[in-house]
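J.: sequence and predicted structure are below.
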Amino acid sequence: MPGHGGSARARRRAATKQGDRSQDLAAAREAALRLLERTRRTRTDLTRRLRQKGFASRTIEEVLERLLGVGLVDDAEYARAFLSGRWGRRPAGWRRLEQELRRRGIGPEDVARGRELLEAERGPLDELSLARRVLAQAARRAAGLDPRLRRRRLYALLARRGFDSDTIEAALDAGGDKPADG
């Protein structure tokens, strides 16, 4: 509610100045829980959103520590769920997925743990198979092109999706897009 945000923020600041931290903590906890009702969030995202609502850094840290302690905020689990969705809906190479998670504020340890959790659930992640799936989806659009141009465009597509050059070459070769002149 745009008209109420400023006054609530002012009340929170006043409560903090008066030493009423318990009221501020309760309000921050409620705000965090409302945010978590809608979707899973990273620690970084919750911190940013609570800061935008005017909560003090100390209050935010206390609330997040409690939420971490009870498992409501878990960046490794967030990474697992994100990877599971992306590998299924819009395949990309590990490098690209890792960058996306890092942009969302997930640390390298949680990214690695998220991948471990996903691999424990589904088995090893096979980038070559994913690259071939991307090629199969894109092949129709590139069907009428000159073979060299087709290969260049498909290579560029896979590179943008974060696949490494060895995986790209193997996927193109397996898909019948071998270079005309070797």
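T.: That came in fine, so what should we check first?
J.: CA only for contacts and neighbour counts going forward, please
T.: OK.
J.: now the longest helix along the chain, how far from the chain's geometric center?
T.: Assignment by DSSP state H gives helix 21-38 as the longest helix of the chain. A distance of 23 Å separates the centroid of the chain from that of helix 21-38, by CA atoms, centre = their mean, to the nearest Å.
J.: swap in stretch 154-170?
T.: 21 Å.
J.: how about residue 71, secondary structure?
T.: coil (DSSP: H, G, I helix; E, B strand; the rest coil).
J.: what about it, neighbour count?
T.: 11 (other CA atoms under 10 Å).
J.: pull out the buried positions in the host helix or strand of residue 135.
T.: Here residue 135 sits within helix 127-139, counting by DSSP states H and E. Using 16 or more other CA atoms under 10 Å as the burial criterion, the residues of helix 127-139 that qualify are 127-128, 130-135.
J.: this is the comparison structure:
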Amino acid sequence: MVRYLDPEEHPELGEERRHRSSPGQRLARVRERNAALTGSAAIEAAREVALRKLDARACSRAELTSAIEGRGFSADLALQVVDRLEAVGLVDDQAYADALVRSRFSGTGASGRALREVLVRKGLEPGIIERALSQISRDDEAERAAQLVARKRRSLAGVPRQSAYRRLCSMLARKGYSPSVASNAVRDALDEWHAGSSDDDEGWGWEVS
């Protein structure tokens, strides 16, 4: 026999159902509630969304406006809140782009096209992107590419030169380096490795593929 429990007499049932709702359902309720807010209440709630994002990590204007709108607030309100955060120095797209480029370049070795794609996804303006990328000189790229290639030396022992060349150039291309920078870095490294090897060194007597 199925027992019926009146939600009025058992409020914990409503709480249990609330916890069982899907993330999509919970977000829909949040969006509906936020959309109904007006005046200072709406501004404060939207500002809280932005500040929570900034507490986690630095963000671009576009990321913050998208986050605010995604919680049910209007585009106009999102713009108003982000403008205010920018005015007080909590949002700075150029500083954000500059730091992101430096971090990715020094950390993962990403450069050129790969970095540009990241900055575009962040919603940054073209002028800001170009200024951020200009921090990396041609010499910086060549040096970083050489470092990335050097890390692969041990794993390529015994690999025919042409195969090693293709693998290394592909690796640099995925990280955003131009064909000329990649080719120069790889050729220089392969020539150095071969010149520094002896007939007794296993793997560095290059074979022709």
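T.: Yep, it's here. Treat the numbers as computed from the prediction; the structure is a model and nothing was measured.
J.: fetch the TM-score of the aligned pair.
T.: In this superposition the chains share a TM-score of 0.83, using TM-score structural alignment, normalised by the length of structure 1; 173 aligned residues with a CA RMSD of 2.6 Å.
J.: next, the mean deviation of the helix holding residue 135 of structure 1 compared to structure 2.
T.: Superposed on structure 2, helix 127-139 of structure 1 shows a mean distance to its aligned partners of 0.9 Å (mean CA distance after the TM-score superposition for structure 1).
J.: helices and strands around that helix, which ones?
T.: Applying 3 or more CA pairs under 8 Å, 6 or more residues apart in numbering; DSSP states H and E, we find helix 127-139 of structure 1 packed against helix 147-160, helix 165-174.
J.: for those helices, which one sits closest to residue 36 of structure 1?
T.: helix 147-160 (31.7 Å; CA to CA).
J.: could you give the angle of the helix holding residue 135 of structure 1 to helix 147-160?
T.: 130 degrees (axes from the mean of the first three to the mean of the last three CA atoms, to 10 degrees).
J.: so helix 127-139 of structure 1 matches what in structure 2?
T.: The alignment of helix 127-139 of structure 1 onto structure 2 (TM-score structural alignment) covers residues 141-153.
J.: corresponding residue for residue 132 of structure 2 in structure 1?
T.: Mapped onto structure 1 by TM-score structural alignment, residue 132 of structure 2 lines up with residue 114.
J.: that match: which element?
T.: Counting by DSSP H and E, the element that carries residue 114 of structure 1 is helix 108-122.
J.: onto which residues of structure 2 does the longest helix of structure 1 map?
T.: So helix 21-38 of structure 1 sits over residues 39-56 in structure 2, by TM-score structural alignment.
J.: what comes up buried for that stretch?
T.: Quick answer for stretch 39-56 of structure 2 (16+ other CA under 10 Å): 42-43, 45-47, 49-51, 53.
J.: out of the helices and strands packed on helix 127-139 of structure 1, flag the one nearest residue 141 of structure 1.
T.: Of those, nearest to residue 141 of structure 1 by CA to CA is helix 147-160, at 9.5 Å.
J.: what about residue 207 of structure 2, is that helix, strand or coil?
T.: coil.
J.: so what's it closest to, chain neighbours aside?
T.: Once flanking residues are discounted, residue 207 of structure 2 sits nearest to residue 160: 4.8 Å by CA to CA, 6 or more residues apart in numbering.
J.: quick one on the thing from earlier: how about CSV for the helices and strands packed on helix 127-139 of structure 1, with mean neighbour count and distance to residue 82 of structure 1 added?
T.: Converted to CSV, those look like this (neighbours: other CA atoms under 10 Å; distance: least, CA to CA, whole Å):
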stretch, mean neighbour count, distance to residue 82 of structure 1
helix 147-160, 17, 19
helix 165-174, 17, 22
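J.: would you turn the ones you listed into CSV with distance to residue 15 of structure 1?
T.: Supplementary listing: those in CSV, determined by distance: least, CA to CA, whole Å:
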stretch, distance to residue 15 of structure 1
helix 147-160, 50
helix 165-174, 57
